[in-house]
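Undergrad: how would this look folded up:
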Amino acid sequence: MLFNSIDFAIFLPIVFALYWFVTQKHLKLQNLLIVAASYLFYGWWDWRFLSLIAFSTIVDYTIGVTLSKQKNHSKRKLLLWISILVNLGFLGFFKYYNFFLENFISAFSFFGTEINANSLNIILPVGISFYTFQTLSYTIDIYRKKLEPTKDIVAFSAFVSFFPQLVAGPIERATNLLPQFYKKRQFIYANAIDGMRQILWGMFKKVVIADNCARYANDIFNHSDDYSGSTLVLGAIFFTFQIYGDFSGYSDIAIGTSRLFGFNLKQNFAFPYFSRDIAEFWRRWHISLSTWFRDYLYIPLGGSRGGTSMKIRNIFIIFVVSGFWHGANWTFIVWGALNAVYFLPLLLTKSNRNNLEIVAYNRSLPKLSEFLSILLTFSLTVIAWIFFRAENISHAFSIISEIFSNSIFSSLEVLPIKIIILISFMLIIEWFGRKNKHALSNALQLKKRYMRWSLYIFICILIFVFKGHLQEFIYFQF
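TA: Have a look, this model is predicted:
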């Protein structure tokens, strides 16, 4: 079920009414309603894959309870590995089976040996990368004795399948979200209103920015041979805003919807395109995934505590794995490795934590040096996104080679002024809201009520007038 669909527009008010007016006095019933609504929400896409969520839930619930009773270190480690193998086994089969098979065949063909093996027509379950990592963090934290396992199977099922963030995050930790299912929720009007603001802004970024940018980005990337370097740059920039509007828009809708039901999810995007270096960008982009890899992969590998060679190794591992998490294609691996190359100079010069505060925190405009740093970081990010969007490695390099040819000085074959104005509007709103957890929080500090409502109505009009062709969220495929 898509957030930007009529189905969801009908689904959400019904669940909201049942949640607050029918089951409010019974916590267990509220949690059961969330489980039922979440399974309906997910099953709307393909009910057959509900069994995967149910099985993963049962496995990790059982392992969590057993871990709390088991004192033997070897047996505890065995239980952890069962959880890891089950979860990553499902993820590996559905997402990476054909990738490994095709590369295995290609490797043997390179050395003159032909292997006959057929790939499988596998449908990738929506959101499997997200809820797999969510349940994995639960068992790992119990193994590390950082979390007490739950004995409430309903609460745990609701945690795993919570519909607002089920299919594209944020990837929640059990330490933050699971305890919220134990406590009676109160409807707080101010939180619900702020949630509605965040949903509105998320819808704007998805429907107006992402879907309209997609139209041009898809055309330029799919017919890249027909365009000059200047137009290819424009296409890469459109994709840069498409993926941001699409993914951060989903996160805003998910977090805002959660607040309607009395839940607080962690921020997943913190205005990353205002970053002054790549390290800051990765602290602000897909925060829930970046911190997951930091806590469960980077730090266990040694983090930045070892020598230079270990630091370089760990940075490349975390970025390459992050790229591979996004999809079974060499383009994602190269995208991850390229970001590692961007990051290394900052790490080796110990300047990767220079920009911890939001840019121009107490000023309306950035300094010239800050603006140039933002522009450089954005440009590097655009180049990396070319690999993310390209069909294959050769396609990405053909686009980049054309961009760095003389045709970069050619006149643009495509110049949609309307989309550029809409992107500019989004950037202005986000710039003045950058200190908050979302752009419309506190309504840009507009004191007059009529001014705030004028802004909301104007955004609603933009959504209605400039809505692009209905498209699935990009991260559904991951």
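Undergrad: okay, CA-based contacts and neighbour counts for the rest of this
TA: Fine.
Undergrad: neighbouring contacts of stretch 315-331?
TA: 95-96, 99, 129, 293-294, 297-298, 332-337, 339-340, 344, 387-393, 477-478 (C-alpha atoms under 8 Å, 6 or more residues apart in numbering).
Undergrad: just the buried residues of those residues.
TA: Taking 16 or more other C-alpha atoms under 10 Å as the criterion, what is buried in these is 95-96, 99, 129, 293, 297-298, 332-337, 339-340, 344, 387-390, 393, 477-478.
Undergrad: also this sequence, please, to line up against the first:
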Amino acid sequence: MFFNSLQFALFLPIVFLLYWFVANKSKATQNYILIFASYYFYACWDWRFLFLLIFSTLLCYLLAIKIEDSATQHSRKLWLWICVLMNLGFLGIFKYYNFFATSFAELFQAIGFNVSPILLDVILPIGISFYTFHGLSYIIDIYYGRIKSEKNFVDYSLFVSYFPLLVAGPIERATHLLPQLKVKREFDFEKAKEGVYQIIWGLVKKVVIADTCAMYANAIFDNYSSMNSLSLILGAVYFAFQIYGDFSGYSDIALGTSKLFGIDLLKNFNYPYFSRDIAEFWRRWHISLSSWFRDYLYIPLGGSKGSKLFQIRNVMIIFLVSGFWHGASWTYVAWGLINALYFIPLLVLNKNRSNIDAFKISFNFASLRIVINILLTFAITCLAWIFFRAKTIQEAVSYIHRMATDWHFSKQYFNIERYNYEILIMILLFVMVEWNNRYKIEPLSGKYSWLKVSLSILAIIALGIFTDYKNFIYFQF
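TA: A predicted model of the protein is given here:
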């Protein structure tokens, strides 16, 4: 069930009405409604993998209690590692087994041995990377004594499988979400209105921006060998806005949907394309994942303590693992490596925390420098996105090589595809709206909100009719 589907448009009001008008007597009944809704939401994709979700939930629930009740540090660590290895084992089997089997077979074939790998004919369970990380953060927090284990299985199950965040995040923390699930929620009209506005804006990002850019990005990437430099640059820019509109749009819909039920989720995006360097970009992009890797991998590895070489090693590990988390392909690993190479010079020069303050643009040289930095950061981000989008590393390298060498800046793609100018104007208007609202909570609220909401709904309906690209990119992760 997709957020941008008619099925979800029917599902959400039904759950909303049951939640506030039938199950409003107690916290328990509210949670029962949400857990049943969440399992139904997941089962609509493939009911068979519902058992995997329940098993993963039950595993972390029971072993968290075991860790907390253990009398010795040895037994605590034993239960922790059993839980971590079993969760990562499921993730490895479903997501990475075929990748490793194929890679090792290709390696042996390269040195003269003919190997036929045994591959698994299974599909990737949707959302497995996200709910696995929910469980792992919870179990690690229990081990380090940051929180107490949750004894109410329904409350814990809801934490793991809460349907707004189940299949594509944000990756929640038990310290933030569980306390909200432990108390009865009261209806707040203003929060619900904010939620509706955020859902609509998320749909604008997805349907109007991402899905439209996807058609043009796909056309260019699929035919890159016959495109000139200008067309290839356009393709990279289109994909940059596609993936941003797609994923941040999903996050906005998730956060807005959750507000309808009186529950706040972690903010996942903070206008990343207005970043002044790559370090700031990663503080603004997919915030819940970046902070997860920081807290549960980077800091345990030693973080920024020790020598520069030690810090560089940790940064390299984080970015490579982050790339690999996104998918079982060398292109994602290369994407992570490129971002690490962007980041390391800032780390060496102690400038990775330089741009953490808010800024304003005026007519002066300081503002000009900010604008140039933003444009350069966006440019190198687009370059890295080419590896994220390409099917193979060779394709990505060929794409960039042709983009850098075929200096025929004719209006090739403008002439063979309709509405290119209109799409660029639409992107420009979107950037202006984002810029104007970068310090506001909700872009559609405030003065003339009714007009902004009406125009947004009109754009969603108009553009939604003509776009065929419906899936969310991050569903595959």
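Undergrad: what residue lies at the spatial centre of the second structure?
TA: Residue closest to the average C-alpha location in the second structure (C-alpha atoms, centre = their mean): His286, at 5.1 Å.
Undergrad: post-alignment, the top helix by length along the second structure versus the first structure, mean distance?
TA: The helix spanning the most residues in the second structure, taking DSSP state H as the definition, is helix 229-260. With mean C-alpha distance after the TM-score superposition for the first structure, helix 229-260 of the second structure departs from the first structure by a mean of 0.4 Å once superposed.
Undergrad: one step back: so which of the contacts of stretch 315-331 of the first structure sit within strands?
TA: Judged by DSSP state E, strands contain none of the contacts of stretch 315-331 of the first structure.
Undergrad: could you list which of those belong to helices?
TA: 95-96, 99, 129, 293, 332-337, 339-340, 344, 387-389, 393.
Undergrad: before we move on, back to that, okay, the residue nearest to the centre of the second structure and Trp385 of the second structure: tell me how far apart.
TA: 14 Å (C-alpha to C-alpha, to the nearest Å).
Undergrad: ditto for Phe133 of the second structure
TA: From Phe133 of the second structure to Trp385 of the second structure the distance is 24 Å (C-alpha to C-alpha).
Undergrad: how about Phe55 of the second structure?
TA: From Phe55 of the second structure to Trp385 of the second structure the distance is 35 Å (C-alpha to C-alpha).
Undergrad: looking at those two, which is more packed in?
TA: When Phe55 of the second structure is set against Trp385 and neighbours are counted by other C-alpha atoms under 10 Å, the residue ahead is Trp385, at 22 against 13.
Undergrad: how near is the more buried one to Ile457 of the second structure?
TA: From Trp385 of the second structure over to Ile457 of the second structure the distance is 30 Å, taken as C-alpha to C-alpha.
Undergrad: ok, Lys435 of the first structure - how many residues close by?
TA: 19.
Undergrad: actually Ile123 of the first structure, not the one I wrote
TA: There are 9 residues near Ile123 of the first structure, going by other C-alpha under 10 Å.
Undergrad: what comes into contact with stretch 455-471 of the second structure?
TA: Contacts of stretch 455-471 of the second structure (C-alpha under 8 Å, 6+ apart): Phe2, Asn4, Ile200, Trp201, Leu203, Val204, Val207, Val208, Asp211, Thr212, Ala214, Met215.
Undergrad: pretty sure the fifth one sits against Asn4.
TA: Yes. Counting by C-alpha atoms under 8 Å, Asn4 is a contact partner of Leu203 of the second structure at 7.0 Å.
Undergrad: those two: who's more crowded?
TA: When Leu203 of the second structure is set against Asn4 and neighbours are counted by other C-alpha under 10 Å, the residue ahead is Leu203, at 28 against 19.
Undergrad: once you drop chain neighbours, what's closest to the more buried one?
TA: Gly249 (6.2 Å; C-alpha to C-alpha, 6 or more residues apart in numbering).
Undergrad: just Asn352 of the second structure next, same as before
TA: Leu346 (4.8 Å).
Undergrad: matching Asn437 of the second structure against the first structure, which residue comes up?
TA: Counting by TM-score structural alignment, Asn437 of the second structure corresponds to Gly433 in the first structure.
Undergrad: ok, that match - how many residues close by?
TA: Count around Gly433 of the first structure with other C-alpha under 10 Å applied: 19.
Undergrad: what sits against the closest residue to it other than its chain neighbours?
TA: In space, and not counting its chain neighbours, Gly433 of the first structure is closest to Ala439: 4.4 Å by C-alpha to C-alpha, 6+ apart. When contacts are counted by C-alpha under 8 Å, 6+ apart, Ala439 of the first structure touches Gln198, Trp201, Ile429, Glu430, Trp431, Phe432, Gly433.
Undergrad: adding distance to Ala192 of the first structure and secondary structure, write those out as JSON lines.
TA: Shown next, in JSON lines, are the contacts of Ala439 of the first structure (distance: C-alpha to C-alpha, whole Å; DSSP: H, G, I helix; E, B strand; the rest coil):
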{"residue": "Gln198", "distance to Ala192 of the first structure": "10", "secondary structure": "helix"}
{"residue": "Trp201", "distance to Ala192 of the first structure": "14", "secondary structure": "helix"}
{"residue": "Ile429", "distance to Ala192 of the first structure": "21", "secondary structure": "helix"}
{"residue": "Glu430", "distance to Ala192 of the first structure": "21", "secondary structure": "helix"}
{"residue": "Trp431", "distance to Ala192 of the first structure": "24", "secondary structure": "helix"}
{"residue": "Phe432", "distance to Ala192 of the first structure": "22", "secondary structure": "helix"}
{"residue": "Gly433", "distance to Ala192 of the first structure": "19", "secondary structure": "coil"}
